[in-house]
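# Sequence and predicted structure are below.
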Amino acid sequence: MDLSLLLSFLAVSVLLTLAPGPDILFVIAQSISHGRKAGISTALGLATGVIAHTTAAALGITAILYNSALAFHVVKYAGALYLLYLAYQAIKEGGSPLSTAVPQKQSALRLYRTGIFMNVLNPKVSLFFLAFLPQFITPGTGDEAFQMMILGIVFMVQTIILFSTVAVFAGMFGQKLLSKSSVGKYVNYGKAVLYAAIGIRIALSDS
């Protein structure tokens, strides 16, 4: 693999990762609500989902998803429903007496799984990798699938670093915000609105 091509891929990946989107907003929301460790756990889950999308793109599974309207819509609506479920859970947290000061803590493993599910259940991420990764591989070498896996690992590593950094700063802001009395429930309600908005956007988006 050409080094200049790899560096170009890394530069573009950083810009794409930092661009406002569902994943980074999800990390910010979890970090503000539950602290930087929760945000980092979520970031690790989202980054792990990249492995699934990269593998699918390398094996051609994503192409099958793209060509099957039924499969695409099943995955899309499953992801939207999952986000709406998370919105419902956030509303429940917001209405709890315990959340009038600080939102209830969630385990790192649960947040990690949530990050994976959110990433994997977004078929547009798979289509993005199918279109994006081949632009940075050297064709005709016979190891195109291996090159795509390497690019996927690079994308995953930079995602972990950037999302974890965002989680730390968002967590610091969240702790200051939640130190004020009765703010916790409003943070949860705001998080519920964000999750619901992302879920509805995914469900109503074209193809």
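Ah, there it is.
# okay, CA-based contacts and neighbour counts for the rest of this
Will do.
# Just give me the longest helix of the chain.
Using DSSP state H to define each element, the chain has its longest helix at helix 144-178.
# in it, what counts as buried?
144-145, 147-153, 155-161, 163-171, 173-175, 177-178 (16 or more other CA atoms under 10 Å).
# need the contact list for the nearest residue to residue 35 once chain neighbours are set aside.
Using CA to CA, 6 or more residues apart in numbering and skipping the chain neighbours, the partner closest in space to residue 35 is residue 171 (4.5 Å). By CA atoms under 8 Å, 6 or more residues apart in numbering, the residues touching residue 171 are 28, 31-37, 39.
# how does it look with 7 Å?
Residues in contact with residue 171, defined by CA atoms under 7 Å, 6 or more residues apart in numbering, are 31-32, 35-36.
# Now for the residues you listed: which two are most distant?
32 and 36 (7.5 Å; CA to CA).
# Comparison target below:
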Amino acid sequence: MSLEPWAAFVAASAILLVIPGPTILTVISYSISHGRRANVPLVAAVALGDSTALLLSLLGLGALLAASAFWFSVIKYAGGLYLLYLGVKLLRAGVAPAEVAAAPNMDTRWRLFFNTYLVTALNPKGIVFFVAFLPQFVAPHANVTQQLWVLGATFVVMAVLNATLYAVFADSARRLLATRRAQRGFHLTGGVLLSTAGIWALLAKKPV
């Protein structure tokens, strides 16, 4: 795929990844409660979990989009509506943000890994999000399947780096991330960004 849409995808992904979701909140909680010893299993769980979610979301999707411009448009519009839905939910959550949940008492690295993997891989919203987000940066006249895998692999690498940075600095940023004001800011910012992305997708031209 060309550099311009890939760079746009990297920029959009970086903005979205900075906003803590269920996976990152799990990483933060476990890093705070278990210290640096939890970093390796947590990051490994995010890597494997995101890869699993990506695989589940892309199975059959590339062939479908490549074969039919109609279904490409259907998925694109469905993705836009889903992104708008997520944005509205985050905006509503920003009015009454939840506290960062305290992590359960996990003693072994394997348990930390397994629990974080489940949160990441088996979150249906995460799987659908891949389907909604990736096609927004795909050119239908090129090899769609190849583009989807390139974008997906890029997102997984960025997600792993993001989780690593959050895990490393979670302890020092503990007080900031645990405040209600910070959580409200995260939710409101994420709501605006996702809502904007959803509107942009809905107004985009149909592929030729």
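Noted; the coordinates are in hand. These numbers come from a predicted model, not from an experiment.
# ok, the residue nearest to residue 35 of structure 1 to residue 28 of structure 1 distance?
As judged by CA to CA, to the nearest Å, residue 171 of structure 1 and residue 28 of structure 1 stand 8 Å apart.
# the strands in structure 2, which residues?
All residues of structure 2 lie outside strands when identified by DSSP state E.
# Next, please give the residue ranges for the helices of structure 2.
3-18, 22-34, 39-58, 61-67, 69-95, 109-121, 124-133, 144-169, 174-178, 180-203.
# Show me what the first one is packed against.
Read it as helix 3-18 of structure 2. Using 3 or more CA pairs under 7 Å, 6 or more residues apart in numbering; DSSP states H and E, the elements in contact with helix 3-18 of structure 2 are helix 144-169.
# change it to 10 Å
helix 124-133, helix 144-169, helix 180-203 (3 or more CA pairs under 10 Å, 6 or more residues apart in numbering; DSSP states H and E).
# Let's have those in a markdown table, adding distance to residue 20 of structure 2.
Shown next, in a markdown table, are the helices and strands packed on helix 3-18 of structure 2 (distance: least, CA to CA, whole Å):
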| stretch | distance to residue 20 of structure 2 |
| --- | --- |
| helix 124-133 | 13 |
| helix 144-169 | 9 |
| helix 180-203 | 7 |
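# ok, now which ones touch the residue sitting nearest the centre point of structure 1?
The C-alpha lying nearest the average C-alpha coordinate of structure 1 belongs to residue 23 (CA atoms, centre = their mean; 3.3 Å). Residue 23 of structure 1 makes contacts with 17, 29, 42-43, 46-47, 115, 118-119, 163, 198, as judged by CA atoms under 10 Å, 6 or more residues apart in numbering.
# what does residue 147 of structure 2 align to in structure 1?
Matched across to structure 1, residue 147 of structure 2 falls on residue 147, judged by TM-score structural alignment.
# So what's the residue count around the closest residue to its match other than its chain neighbours?
In space, and not counting its chain neighbours, residue 147 of structure 1 is closest to residue 137: 6.2 Å by CA to CA, 6+ apart. As a burial measure, residue 137 of structure 1 scores 22 neighbours (other CA atoms under 10 Å).
# gap between residue 137 of structure 1 and residue 186 of structure 1?
46 Å.
# and if you look at residue 167 of structure 1?
Here residue 167 of structure 1 is placed at a distance of 19 Å from residue 186 of structure 1 (CA to CA).
# Aligned to residue 157 of structure 2, what sits in structure 1?
Using TM-score structural alignment, the partner of residue 157 of structure 2 in structure 1 is residue 157.
# The closest residue to its match other than its chain neighbours and residue 91 of structure 1: what is the separation?
Leaving aside its sequence neighbours, residue 157 of structure 1 sits nearest to residue 47 (CA to CA, 6+ apart; 7.6 Å). Between residue 47 of structure 1 and residue 91 of structure 1 the computed distance is 26 Å (CA to CA).
# Show me which of those two is the more surrounded one.
Using other CA under 10 Å, the more surrounded residue of residue 47 of structure 1 and residue 91 is residue 47, with 26 against 20.
# That one and residue 158 touch, don't they?
Yes - applying CA atoms under 10 Å, one finds residue 47 of structure 1 in contact with residue 158, separated by 9.0 Å.
# show me what contacts the closest residue to residue 62 of structure 2 other than its chain neighbours?
Leaving aside its chain neighbours, residue 62 of structure 2 sits nearest to residue 145 (4.2 Å; criterion: CA to CA, 6+ apart). Residue 145 of structure 2 makes contacts with 58-66, 138, as judged by CA under 10 Å, 6+ apart.
# Looking at structure 1, which of these hold up?
Retained in structure 1 by both residues aligned by TM-score structural alignment, their matches' CA atoms under 10 Å are the following of the contacts of residue 145 of structure 2: 58-60, 138.
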